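*Asks:* only geometry, no sequence info:
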């Protein structure tokens, strides 16, 4: 059985363990059901997630021209402190920016390879934590817009990491942390204008990923360079497919690629 479609990040369902779905235009794959099966991934072509053209993907699933034009790839996406919709100021598309920026946002702590601080829209909890491969996470601040979340993250980055070590996360070299204690430890460093949004009483969320075997030395699959790869799928964590031979494939990092996926 072979399925073809353009890659976008896997959809997920919060359960024990997490359920993963690869959604194509005409097909829908429950990836959990493919665990312990041999699959083949074959690169077919590019398909920009904005214009749909067969042009090399630059970043985030967009070709270079679209990346620098669409509001979904503006700087405030990666750097929420640059958000300006609350001031009525346009970056690329004020309507889109208001829709995304002017809604409840969460500043959180997540533990995937280490404790890190991050920002996400409230409606993206716990999806954001799943995508990062965090085995535990906790909300620390809930604010009404992206800008306030961004300045909080910037302030806390001086005291806690803001990046995940993907190799350590995939190897499952993790230690449990008391995220409630971390939250209290970081509270004094939250900006004054955000103090009233601090979440006083909550507990951490624990996540379980469907992994039969963690890679000892994860190797990242470059499907464009390799063109085709076959292997036995043994795990799903973050947005990664984990194979028996320690090869790993980051689905999200390959958005905008059209692939064939065959179940052998």
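*Replies:* Perfect, thanks for sending it. Quantities reported herein were computed from a predicted structural model and do not represent experimental measurements.
*Asks:* From now on I want contacts and neighbour counts done on CA atoms only, so please keep to that.
*Replies:* Noted.
*Asks:* Which residues are in contact with residue 68?
*Replies:* Contact analysis of residue 68 by C-alpha atoms under 8 Å, 6 or more residues apart in numbering lists residue 74.
*Asks:* Can you tell me how far it is from residue 60?
*Replies:* Computed with C-alpha to C-alpha, to the nearest Å, the distance linking residue 68 and residue 60 is 11 Å.
*Asks:* again, but for residue 229
*Replies:* For residue 229 relative to residue 60 (C-alpha to C-alpha), the value is 22 Å.
*Asks:* okay, the two: which has more neighbours?
*Replies:* residue 60 (18 against 15; other C-alpha atoms under 10 Å).
*Asks:* so what's that one closest to, chain neighbours aside?
*Replies:* residue 255 (6.5 Å; C-alpha to C-alpha, 6 or more residues apart in numbering).
*Asks:* try it against this one:
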């Protein structure tokens, strides 16, 4: 039996992807739990910042912390709002410089459809794994988050920027030639970022540890259904997939303290 606050699963880029859950003082290798019956139980909340038992608002933070901590500022979700390169503070300039003023990648990923995204270079391929992408490719590598953000905004007029999580989890996907997509989109890259275009690279393919894909999805909300038991059949993105077609998004439930019991 294990108990602790949920944070997103740690991953290793192998074939298949390896998943680990750091919970409390324990470190669970989730791949080893495939085909085992697991019980989940909601215990309480624990904000990832203040660690108080307060309802989670977004991204693992209680409402007051969400509007205060730099990890939840608008530039996180909208990189084009980054201002550290101008030496302008949003919430914490030291933190913002640390995160924003480092190499960033604008990429194409195919999870449910081809989409454009932004991530720090150090988060490749982790970001693709977390999105459940079965293939991905880098388009540009820029020196800061702002340039990545304006490039993403420009490309969003010509390619999607959202993943259909239902399609991704059902594995209703088609292979795409991402190198051709990259070439087709090259013309829309802003002038400030054109010099950072990656000319010659190949797509990365990812294989997830899924024994059985769900047919009809039922999303588990532990706050509404505080106890659940099911046989784990797969892991994709940050989702646990169970035999009865129930799926549980670990990352969307960060900040919840849960009890996990491996029953068989």
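*Replies:* Happy to help now that I have it. Remember, predicted model here, so these are calculated numbers, not experimental data.
*Asks:* Excluding sequence neighbours, find me the nearest residue to the spatially most central residue of the first structure.
*Replies:* Centroid-nearest residue in the first structure: residue 131, 3.7 Å away (criterion: C-alpha atoms, centre = their mean). With sequence-adjacent residues excluded and distances taken as C-alpha to C-alpha, 6+ apart, residue 131 of the first structure is closest to residue 238, at 4.2 Å.
*Asks:* so what's residue 43 of the second structure up against?
*Replies:* If you count contacts by C-alpha under 8 Å, 6+ apart, residue 43 of the second structure has them with 226, 256-259.
*Asks:* quick one on the thing from earlier: what's around the residue nearest to residue 60 of the first structure, how many residues?
*Replies:* When neighbours are counted by other C-alpha under 10 Å, residue 255 of the first structure comes out with 22.
*Asks:* so it touches residue 5, yeah?
*Replies:* No: between residue 255 of the first structure and residue 5 no contact is recorded; they are 10.6 Å apart, counting by C-alpha atoms under 8 Å.
*Asks:* Break down the stretch 51-200 of the first structure into its helices, ranges please.
*Replies:* Assigned helices in the stretch 51-200 of the first structure, in chain order: 64-67, 75-78, 94-101, 127-131, 146-156, 166-170, 179-186 (criterion: DSSP state H, counting those that start in this stretch).
*Asks:* Between the ones you listed, which one is closest to residue 120 of the first structure.
*Replies:* Between residue 120 of the first structure and these, the tightest spacing by C-alpha to C-alpha is seen for helix 127-131, at 6.9 Å.
*Asks:* Run through who's touching the closest one.
*Replies:* By C-alpha under 8 Å, 6+ apart, helix 127-131 of the first structure touches 12-14, 18, 110, 120, 137, 207, 237-239.
*Asks:* try stretch 237-249 of the second structure
*Replies:* 8-9, 129-133, 212-221, 230-235, 250-251.
*Asks:* Narrow those to those that are buried.
*Replies:* 8-9, 129-133, 212-214, 217, 220-221, 230-235, 250-251 (16 or more other C-alpha atoms under 10 Å).
*Asks:* hmm, back to that, aligned to the residue nearest to residue 131 of the first structure, what sits in the second structure?
*Replies:* Counting by TM-score structural alignment, residue 238 of the first structure lines up with residue 237 in the second structure.
*Asks:* hmm, back to that, pick the most deeply packed of the helices of the stretch 51-200 of the first structure.
*Replies:* Comparing those by mean neighbour count (mean count of other C-alpha atoms under 10 Å), helix 146-156 ranks first with a mean of 23.
*Asks:* how far away is the residue nearest to residue 135 of the first structure when sequence neighbours are not counted from residue 111 of the first structure?
*Replies:* Distances taken as C-alpha to C-alpha, 6+ apart place residue 207 nearest to residue 135 of the first structure, at 4.8 Å, with adjacent residues excluded. Separation of residue 207 of the first structure from residue 111 of the first structure (C-alpha to C-alpha): 10 Å.
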